[in-house]
Each structure stands twice: as C-alpha cells, then as structure tokens.
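S.K.: Sequence plus predicted model, see below.
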Amino acid sequence: MDESMSMFYNGDAQKCICINTGYIKRPSALGQSVAGWNYYLILDERCSREYGYVYSKIFNSCYKLHPENASLSYADYSPICGNEGGELMKIDSEKKQQHIADFLDQFKISSWILFQGHHRTAELHWYYNDGSIMSYFNWHPTQPEMTLTRADEIIGMKRHDGYKWHDIWLYFKGAFLCERRILEY
C-alpha cells in the first residue's frame, strides 16, 4: 500500500484493493464496479485540490492534465503550470513514462499531449526547459524525423500511438501535463 494512489474498498466484504495509479474518474475497467465497492483517490495536502493535481508517492510529485485549449500555444503552457506552483512535466524515465501513460488512459484524448522537450532542428541534443540535456526518450519508430528546415521542435505524444513520442513543430497545440515536485525537508 506504500505506493498506492487510489483504492477500492468493500465494507461488506472487508476488502481493500490498492492501485498505484490515481484515477480522476472511477475506473470501471478494473473489475470493481459491482455494488458494494467504493472508489477513493488518495490525496496529499501538498497537492493542490484547488487546481486538480494528483499525488504520486512513487515520484514524490503531483501532476495534472490540462485539456486542449485552442486559444493557447506551447509558449503558454509553462507559465500556466508555473502559476499553479509547478512546471511543464519532465518525463525522464521508462517508469515515469509508463505511470503517466496509465494515468492518461482514463481520458479520451485524441490531440497531442505535450510536456518538456525541445530543440532546434540543426542541433543534436534535446533539452529540458532548464537547459539540461535530455537522456531518456520514448520515440515512435519513425521518430525523430530529420529535416533540413531550421526551426524549433517540441515533443508530443498521442494515445493512439501508445504514447510514443514524436518531434513536432512549435506551433502544434494539444493537452499538456504539469507537475509539482514535492520537496522533503
């Protein structure tokens, strides 16, 4: 139960089933949709309920999916996350990639899902927003594409591609992920 983010509880049967993903919506696909079972999302006071963040003990952070908004561009995403006390999400490991994919599966998103990762097409490296070089990637087999155009690219993923990454142009829009890291003292 140490890494659980949500749980089902059946008081009549005195059973508890813990899940390591935080579902915003009751996950009926997990088989506990019959009468007597109640679903609970485990919250942490360090994750703002006001902004709708979900707590992850595994990554010691809180995260949130912002739905696509056609009036916003990629340049708007980081300031929005910052105003909520966070940053655009860094996906820096296979474990985190899989965790976020499991979280995203509860939503029906057909648009791009955006997070940190950018570069100029003429450059070899990809960078996080703080300027550090990225070392983990989850590229789709056809990616990254090589182009002779000198332009800025960002990283996006789509559900129908199994959340594999694509290099996309800076003007692409979509849903985006924010993350608030929790500092331990």
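M.R.: Thanks, I have the structure now.
S.K.: Please make it C-alpha for all contacts and neighbour counts, starting now.
M.R.: OK.
S.K.: Report all helices and strands that the helix or strand hosting residue 75 contacts.
M.R.: The secondary structure element spanning residue 75 is helix 74-83 (assigned by DSSP states H and E). Where contact means 3 or more Cα pairs under 8 Å, 6 or more residues apart in numbering; DSSP states H and E, helix 74-83 is packed against strand 87-88, strand 174-181.
S.K.: Centre of the chain to the longest one, how far?
M.R.: Right, the one you point to is strand 174-181. Centroid displacement of strand 174-181 relative to its chain, using Cα atoms, centre = their mean, to the nearest Å, is 6 Å.
S.K.: Can you name the residues in contact with it?
M.R.: Strand 174-181 is contacted by residues 47, 60-70, 77, 81, 85-90, 109, 111-115 when judged by Cα atoms under 8 Å, 6 or more residues apart in numbering.
S.K.: sorry, back to before: got a list of contacts for the helix holding residue 75?
M.R.: For helix 74-83, contacts defined as Cα under 8 Å, 6+ apart pick out 87, 88, 170, 171, 172, 173, 176, 178, 179.
S.K.: do that again at 7 Å, thanks
M.R.: Defining contact as Cα atoms under 7 Å, 6 or more residues apart in numbering, one finds that helix 74-83 is touched by 87, 88, 170, 171, 173, 178.
S.K.: Second structure for comparison follows:
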Amino acid sequence: MLFILILISLAVNSSPCIETAHGTHWMAFTDIIIRRSSISEVPNIGNKYTCLGLCLQIEACVSVFYRQQQQRCQFHDVLFTSPQDGEQEIGTEYYSITTGGCPLSYVHNRILNMCYQIHLIRATFHAGEEDCNSRGEHLLVIDNAEKQSHMVNQINSSSDNMLRKFHIDGADVETEGHWVFHDGRIMTYFAWGPGYPQNGTDKNYLVADPQYGFLWSDKEGMEAKHYICERDL
C-alpha cells in the first residue's frame, strides 16, 4: 500500500500527514527511547515514514519510536508524555498517529474509537467541562471495561500523570444514585473504588482516583482536579 507523506512545519514540531492520518513528531523525545509496554517491534526499517505507515496499518498502534541506529520501529498502544521516563538513544524519534478527524497531539485509540486529550491544569468539574465544550468536546466517557482499562494504561504510561486525580464524565445531580452522562444517557457501567460511591448529596461528580488505581470516586464538583476531554468522531 502506498502512503503519501506531507510534511508540515510547526513552531514546536513537525506533523507528517499520512493520507487521512496525522503523525505528530514529539520533539521533547528526540534521542529518547522508552522500552516498556511495546505491542510489537519491526526490524530492518530504513526510514521513519515507513514506521508511520506501519503504525497506521496496526489498528492498536497509538504511537511509534523510530530507532534510526537500529533501523527498527517500536509500536505502542499509549501516548507517552514524560520524556524523563526514558533513556538516551541517539537518533531515535517519537511520533503519534491520529485518523478520522482526531486532532494532532490527541490520544487516538482506533479500536475503541476514543479520541481524547489529558489536561494537566486543575479546574472544577464545571470549568473543565466548559473548557471541553469550547472545542466541541465533553469530559471523557467511560462506558465499558475496555475503555476503563485503556484510560488506566494511558494515565500510568507517564510519570507526570500517575498521582493526579481526573474529572471524567458522569453525574447524579438530578437524582441521587441515578448516574447519567453529559448527554442524558443512563450509566450502566461503573468502576468504583473501594468504599464508593459515598452517595452524599454533595458528591455528585466522577473522579478517576490514583489512590485506587484510577477506579472511580464520587466527589464535590467544586474540588479542582485535572480533567480529560473527549472528541466524538
């Protein structure tokens, strides 16, 4: 299959576009490799463009290291964001892939059709929700175990995220114990941490809590947390 690569120069990175997919070049990872959690590795690859094309063909692939000196592609199902977690390897470059309208620099799990961005600023539930809405997005919807597992793996993939609490979509403001998403859909899947939900009348919003391995707790909406915005594709 022929992949056409268009290079677009940006102020902080280069963003190759492979047909309908966009590869973001993460400059902070230049000459850095993270060896853990790879889903596969392919040897005898002569250039990074082939790596990006192969990542596009592997549905589980979210990001790829092109290891120039070894002429290898190393594929991952998460997007690393903490360069300090890696080790030096001269000539290595790091890219992520998005398709189908998922913006550059977002995490795109193509198997689960999840397109989202983790925000490391702190905000109340409503302020985080409003920030998501300003881009036509909403807080991250977790409606099955596979999405919960992916979210946990993504957060734990980078040390910058591991100890942070995150607002995700879901509230029982209208009726205590009756949890709904932003669009009014009734929630049927839950990943509560031990002792939750507490069901207090002021604890109406979902938080992915590192104290319980990013299982959920119900918290007050005015507590400032980090948050995750999701874009529907």
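M.R.: Yep, it's here. All of these numbers come straight from a predicted model, not from anything done at the bench.
S.K.: Out of the helices and strands packed on helix 74-83 of structure 1, which is closest to residue 103 of structure 1?
M.R.: strand 174-181 (11.1 Å; Cα to Cα).
S.K.: PyMOL command to pick out the buried ones of the contacts of helix 74-83 of structure 1?
M.R.: Applied in PyMOL, the following selects the buried portion of these according to 16 or more other Cα atoms under 10 Å:
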select buried, resi 87+88+170+173+178
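S.K.: could I get the contacts of helix 74-83 of structure 1 as a markdown table with distance to residue 14 of structure 1?
M.R.: As requested, these are exported to a markdown table (distance: Cα to Cα, whole Å):
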| residue | distance to residue 14 of structure 1 |
| --- | --- |
| 87 | 40 |
| 88 | 40 |
| 170 | 52 |
| 171 | 52 |
| 173 | 46 |
| 178 | 36 |
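S.K.: what angle do the lengthiest helix in structure 2 and strand 225-230 make?
M.R.: Under DSSP state H, the helix in structure 2 containing the largest number of residues is helix 145-156. Counting by axes from the mean of the first three to the mean of the last three Cα atoms, to 10 degrees, helix 145-156 of structure 2 points 130 degrees away from the direction of strand 225-230.
S.K.: what comes up buried for helix 145-156 of structure 2?
M.R.: So, applying 16+ other Cα under 10 Å, buried residues of helix 145-156 of structure 2: 147, 148, 150, 151, 152, 153, 154, 155, 156.
S.K.: Please say which position in structure 2 residue 89 of structure 1 maps to.
M.R.: Under the alignment (TM-score structural alignment), residue 89 of structure 1 pairs with residue 140 of structure 2.
S.K.: what's the burial count for its match?
M.R.: Residue 140 of structure 2 is flanked by 28 other residues according to other Cα atoms under 10 Å.
S.K.: In this structure it contacts residue 168, no?
M.R.: Yes: assessed by Cα atoms under 7 Å, residue 140 of structure 2 is found in contact with residue 168 at 5.1 Å.
S.K.: how near is the equivalent of residue 150 of structure 2 over in structure 1 to residue 141 of structure 1?
M.R.: For residue 150 of structure 2, the aligned position in structure 1 is residue 99, judged by TM-score structural alignment. Separation of residue 99 of structure 1 from residue 141 of structure 1 (Cα to Cα, to the nearest Å): 21 Å.
S.K.: what do you get for residue 90 of structure 1?
M.R.: Taken as Cα to Cα, the span from residue 90 of structure 1 to residue 141 of structure 1 is 21 Å.
S.K.: just residue 62 of structure 1 next, same as before
M.R.: In this view, residue 62 of structure 1 and residue 141 of structure 1 are 30 Å apart by Cα to Cα.
S.K.: if you count what's nearby, which of the two comes out ahead?
M.R.: For residue 62 of structure 1 versus residue 141, neighbours defined as other Cα under 10 Å are more numerous around residue 62 (23 against 10).
S.K.: Give the aligned equivalent of the more buried one in structure 2.
M.R.: Going residue by residue (TM-score structural alignment), residue 62 of structure 1 aligns to residue 115.
S.K.: these two touch, right, that match and residue 101?
M.R.: No: Residue 115 of structure 2 lies out of contact with residue 101 (Cα under 7 Å); the separation is 9.0 Å.
S.K.: got a list of what the nearest residue to residue 36 of structure 1 once chain neighbours are set aside touches?
M.R.: Computed as Cα to Cα, 6 or more residues apart in numbering, the closest residue to residue 36 of structure 1 that is not its neighbour in sequence is residue 10, at 5.5 Å. Shown in contact with residue 10 of structure 1 (Cα under 7 Å, 6+ apart): 16, 36, 37, 38.
S.K.: Alignment lookup: residue 10 of structure 1 to structure 2.
M.R.: Match for residue 10 of structure 1 (TM-score structural alignment): residue 67.
S.K.: What of residue 162 of structure 1?
M.R.: Using TM-score structural alignment, the partner of residue 162 of structure 1 in structure 2 is residue 213.
S.K.: Just give me the neighbour total for its match.
M.R.: 14.
S.K.: Could you report the separation of it from residue 83 of structure 2?
M.R.: Going from residue 213 of structure 2 to residue 83 of structure 2 by Cα to Cα gives 22 Å.
S.K.: cool, residue 196 of structure 2 as well?
M.R.: 34 Å.
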